[in-house]
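Novice: Give me a model of this one.
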Amino acid sequence: MVVAFSFVVFFFAGLAKGVLGMGLPTIAIGLLVLAMTPGEASALLLIPSLITNLWQLLRGPALLPLLTRLWPMLLALTLGTLLTTRWLVQAQNAWVGVALGVCLVVYGSIGLLAYRPRLPTRGETLHSSLAGFLTGVVTGATGVFVIPAVPYLQALGLPRDSLIQALGLSFTVSTLALGAGLWWYGGLEGAEMGWSWLMLLPALLGLEIGQRLRQRLSEASFRRLFFIGLLLLGLHALLRAAL
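Specialist: Sure, this is the predicted structure:
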């Protein structure tokens, strides 16, 4: 039953990523915690997240310039994740559920408000490092790596294709750092990695269909439903943590 549920979750998570270029880990973690601990959900997420984000990263037009510009963020993100992943492994920690709920509510709210800040280039190294470290802390606590990385990258004013590639770069580094942290703190087992490889199939199927739907559906309508769903999942996670 859990396996079938996980297949459905990764299909829809891949579908969202195919349409929007992001959302796979957020949807997957938000739904999988209904049936397992956040640590188990994060371990299951690793392979589908890594492969789909590498695909997104390598298809972009400007990898080297992005690496040159974003390395402070990526380094700080890795450090923040490695320092805090133990919170995710300790499934009995009630704060994990609260942090996950808050993260989803914040991300869903920002998306619904369509808030698009703009940052000056002056002081970008400091801003980049701070955004990266905070994203790493959130990743280590919840397994979700969108806050504040996604709003920060949107605030840089990158062209659309470069933004999609920058998101893929950030998500790839986050996935690798999360996997290293889970391994270091004893949150990975051979069986879990085998199931993670299996979940790649529905994720890739959803990704392919999502890319085709992107040409036919209104992205604005899909995005609105996507963020409403995340908001509801976040509220549900907070409710579960409070009970």
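Novice: Please count neighbours and contacts with C-alpha atoms only from this point.
Specialist: OK.
Novice: Helix or strand next in line after the host helix or strand of Ala41, which one?
Specialist: Element membership for Ala41 (DSSP states H and E) is helix 38-58. Note on helix 38-58: by DSSP H and E, the next helix or strand toward the C-terminus is helix 63-84.
Novice: what does that next one rub up against?
Specialist: Residues from elsewhere that reach helix 63-84 (C-alpha atoms under 8 Å, 6 or more residues apart in numbering): 57, 125, 128-141, 165-166, 170, 173-174, 177-178, 180-181.
Novice: Next, the second sequence, to be compared with the first:
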Amino acid sequence: MKLSFLVLAGAQLGGVLGLWPQPRSLQTGSSVLKLAPTFDIHVNVAHAPSDLEDAVSRTKGFLRNDKLGRLIVGRGASDSAAIQHARSLNTLQLSLVHGSVVKSITDEARLPLGTRSEEYTLYVPADGSSATITANSTLGLLRGLTTFEQLWYEYGGQVYTVEAPISITDSPAYPYRGLMLDTSRNFFPVSDIKRTLDAMSWVKMSEFHWHVTDSQSFPLRGARP
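Specialist: Just a heads-up that it's a prediction; the model follows:
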């Protein structure tokens, strides 16, 4: 009974099992596609804010340096022949829906809960033509970039997927997706706190509750006049 349930659950999830959180709608194929050595991300947004450009740089850095292998025997060695003959993806195009107001990701993320626009659509074709992410806001584009980062494996210096074409339509199930960190009773180095914030962004969390003071502890240093 337990084994059959696990098999059924795996069959229902299917597709890109490295995605977290799972998108609302996910369709995948079975073609191998690799990133071209000259792969680039084009921002087709007039007056694009600087933090959107920073998000693009982050994604390109992840794709270049993460080196995540497939969770199978051989970690992708059996894919090497298919990778060699696979088509290459040269560009990812980012764009906003016509009529969208361009704001920074920071401004979008500061809007009240329930009013933030985080939905996006992502499409990666199998034939090597441009992949696309379309959203109503720069925050939605960030969420799409975060998903795009999770689609790829690395083997032998080549970044690739075995599930093209990939079609995703996504939006948050809940507006509040948070984590609480208690530094009033527990010591965390600044580097650990920053790493926690980075990890939250990788899984699309939206709220950080920082329990920084309490009756037993007030570990804040006041600014000098």
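Novice: now what about the TM-score between them?
Specialist: The TM-score (TM-score structural alignment, normalised by the length of the second structure) is 0.28; 104 aligned residues with a C-alpha RMSD of 5.8 Å.
Novice: thinking again about what came up before, what's the ChimeraX syntax to select whichever of the contacts of helix 63-84 of the first structure are buried?
Specialist: The ChimeraX command for the buried members of those (criterion: 16 or more other C-alpha atoms under 10 Å) is given here:
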select :57,128,129,130,131,132,133,134,135,136,137,138,139,140,141,165,166,170,173,174,177,178,180,181
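Novice: Next, count neighbours for the closest residue to Asp182 of the second structure other than its chain neighbours.
Specialist: Using C-alpha to C-alpha, 6 or more residues apart in numbering and skipping residues adjacent in sequence, the residue nearest Asp182 of the second structure is His211, 4.6 Å away. Counted with other C-alpha atoms under 10 Å, residues neighbouring His211 of the second structure total 12.
Novice: Would you agree His211 of the second structure is in contact with Met180?
Specialist: Yes. Using C-alpha atoms under 8 Å, His211 of the second structure makes contact with Met180 at a distance of 7.0 Å.
Novice: Now do the helices in the first structure.
Specialist: Along the first structure, counting by DSSP state H, helices occupy 2-20, 24-32, 38-58, 63-84, 86-89, 94-113, 124-142, 149-155, 160-184, 190-198, 200-213, 219-242.
Novice: likewise the second structure?
Specialist: 2-13, 50-65, 80-84, 105-109, 138-149, 190-202.
Novice: Could I get those in JSON lines, plus columns for distance to Ala131 of the second structure and mean neighbour count?
Specialist: Shown next, in JSON lines, are the helices of the second structure (distance: least, C-alpha to C-alpha, whole Å; neighbours: other C-alpha atoms under 10 Å):
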{"stretch": "helix 2-13", "distance to Ala131 of the second structure": "23", "mean neighbour count": "10"}
{"stretch": "helix 50-65", "distance to Ala131 of the second structure": "14", "mean neighbour count": "16"}
{"stretch": "helix 80-84", "distance to Ala131 of the second structure": "18", "mean neighbour count": "14"}
{"stretch": "helix 105-109", "distance to Ala131 of the second structure": "22", "mean neighbour count": "16"}
{"stretch": "helix 138-149", "distance to Ala131 of the second structure": "10", "mean neighbour count": "25"}
{"stretch": "helix 190-202", "distance to Ala131 of the second structure": "20", "mean neighbour count": "13"}
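Novice: and Thr121 of the second structure, which of these is closest to it?
Specialist: Closest of these to Thr121 of the second structure is helix 138-149, at 7.2 Å (criterion: C-alpha to C-alpha).
Novice: tell me what that closest one is packed against?
Specialist: Secondary-structure packing of helix 138-149 of the second structure (3 or more C-alpha pairs under 8 Å, 6 or more residues apart in numbering; DSSP states H and E): helix 50-65, strand 87-96, helix 105-109, strand 120-124, strand 131-135.
Novice: is it possible to export the ones you listed to a markdown table including distance to Ser30 of the second structure?
Specialist: A markdown table is the format used below for these (distance: least, C-alpha to C-alpha, whole Å):
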| stretch | distance to Ser30 of the second structure |
| --- | --- |
| helix 50-65 | 21 |
| strand 87-96 | 13 |
| helix 105-109 | 34 |
| strand 120-124 | 12 |
| strand 131-135 | 17 |
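Novice: Out of those, flag the one nearest Trp202 of the second structure.
Specialist: Between those, helix 50-65 lies closest to Trp202 of the second structure; by C-alpha to C-alpha that is 10.5 Å.
Novice: Number of residues surrounding Ala191 of the first structure?
Specialist: By other C-alpha under 10 Å, neighbour count at Ala191 of the first structure equals 9.
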